[in-house]
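**Q** Just need the structure, nothing else, for what follows:
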Amino acid sequence: MLFTKASEYALLSLIYISQQNDPVDVDSISNELEISKSFLAKILQSLAKDKILNSFKGANGGFSLSQNALDVSIKRIIECVEKKPMSVFECSTSKNDCTKAATCQVWNMFNTLQFKIDDMLDNISLKDIVTK
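**A** Reported below is the predicted structural model:
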């Protein structure tokens, strides 16, 4: 499992947005965090589509959290921007995804690791990383 720049930028953006009192526009976030505006806009739109962010159009538009930061897990954020479930190994969530399941000697270890990582990231909220 590799966190991509999209995951990193999503987390940094959400931290920044959560610390603002008013909606924040893409230009401001892009400048503050030194992130490509076009790449950031795609990330923020994904977060808005999945209702992690509210999106406001117009002169005073921008983005704000759509819910309490305590209610948004890191796992949900990462899966939103990566557009797929987190996976330690390609078949770590299901033996059905593995063509070598009958003889695989490492699947149980990867599956156990997957459950631990899922549990950990499900239990870390955006608020947890904002307040640290």
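**Q** Going by C-alpha atoms from here, please, whenever you check contacts or count neighbours.
**A** Will do.
**Q** so where does Cys104 fall, helix or strand?
**A** Under DSSP states H and E, no helix or strand contains Cys104.
**Q** what's the burial count for it?
**A** Look at Cys104: counted by other C-alpha atoms under 10 Å, it has 11 neighbours.
**Q** Can you tell me how far it is from Met86?
**A** 21 Å (C-alpha to C-alpha, to the nearest Å).
**Q** Stretch 79-93: which residues count as buried?
**A** 80-82, 86-88, 91-93 (16 or more other C-alpha atoms under 10 Å).
**Q** How about stretch 8-16?
**A** Buried residues in stretch 8-16, counted by 16+ other C-alpha under 10 Å: 9-16.
**Q** Would you do the same for the sequence below? I want to compare the two.
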Amino acid sequence: MFSKSCNYAIKAAIFIAKHSLEENKVGFVDIAKEIDSPQAFTAKILQILVKSGIIDSVKGVNGGFYIPKKNIATTYLVEIVDAIDGDAVFHGCGLGLSQCSETHPCPVHDKFKSIRDELAHMLETTNLEELALGIKSGETFLKSL
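**A** Now for the predicted structure:
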């Protein structure tokens, strides 16, 4: 449903949020390692997230990526998806047709529309704080075993 870039961006943002809750910054090498992403690819994704205002960065010895603690609970997954993939996931056809609509539906239009609406709701109501706390507590994980 999401591009590979978007999957990595979501995982990176959650990982950064987890460290930011503890008021720590994290370097892109550690982020790439944690989310199993090539370093150069991770760097590009992080640049987009910084440019979008989702994460911040500081250069230098004590630098790294972080999310201001006050922003972690108010940053929702929809912002990350929009920054990386745009809004196509909210409006696109389930079969990838360019002319699919309510008046000219594809064969899966009605069923896909309800799934797309549920996905939009989940992305709009899920913030980085709840996901980071799940990682921190050990209830959830970012990396496969």
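**Q** ok so, going back, dump the buried residues of stretch 8-16 of the first structure to JSON lines, plus secondary structure.
**A** Below are the buried residues of stretch 8-16 of the first structure laid out as JSON lines (DSSP: H, G, I helix; E, B strand; the rest coil):
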{"residue": "Tyr9", "secondary structure": "helix"}
{"residue": "Ala10", "secondary structure": "helix"}
{"residue": "Leu11", "secondary structure": "helix"}
{"residue": "Leu12", "secondary structure": "helix"}
{"residue": "Ser13", "secondary structure": "helix"}
{"residue": "Leu14", "secondary structure": "helix"}
{"residue": "Ile15", "secondary structure": "helix"}
{"residue": "Tyr16", "secondary structure": "helix"}
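**Q** for these, which one is nearest Asp118 of the first structure?
**A** Taking C-alpha to C-alpha as the measure, Asp118 of the first structure lies nearest Leu11 of those, at 16.9 Å.
**Q** Tell me who's in contact with the closest one.
**A** By C-alpha atoms under 8 Å, 6 or more residues apart in numbering, the contact set of Leu11 of the first structure is 74, 77, 126.
**Q** what about the second one, neighbour count?
**A** In other words, Ile77 of the first structure. Neighbourhood size, Ile77 of the first structure [other C-alpha under 10 Å]: 23.
**Q** Just tell me what it corresponds to in the second structure.
**A** Superposed on the second structure with TM-score structural alignment, Ile77 of the first structure falls opposite Ile80.
**Q** Next, the contact list for that match, please.
**A** If you count contacts by C-alpha under 8 Å, 6+ apart, Ile80 of the second structure has them with 6, 9-10, 49, 54.
**Q** for those residues, which one is nearest Arg116 of the second structure?
**A** Of all the contacts of Ile80 of the second structure, Arg116 of the second structure sits closest to Cys6, with 16.4 Å by C-alpha to C-alpha.
**Q** ok, that closest one to His104 of the second structure distance?
**A** 30 Å.
**Q** got it, and Ile115 of the second structure?
**A** Per C-alpha to C-alpha, Ile115 of the second structure is found 19 Å from His104 of the second structure.
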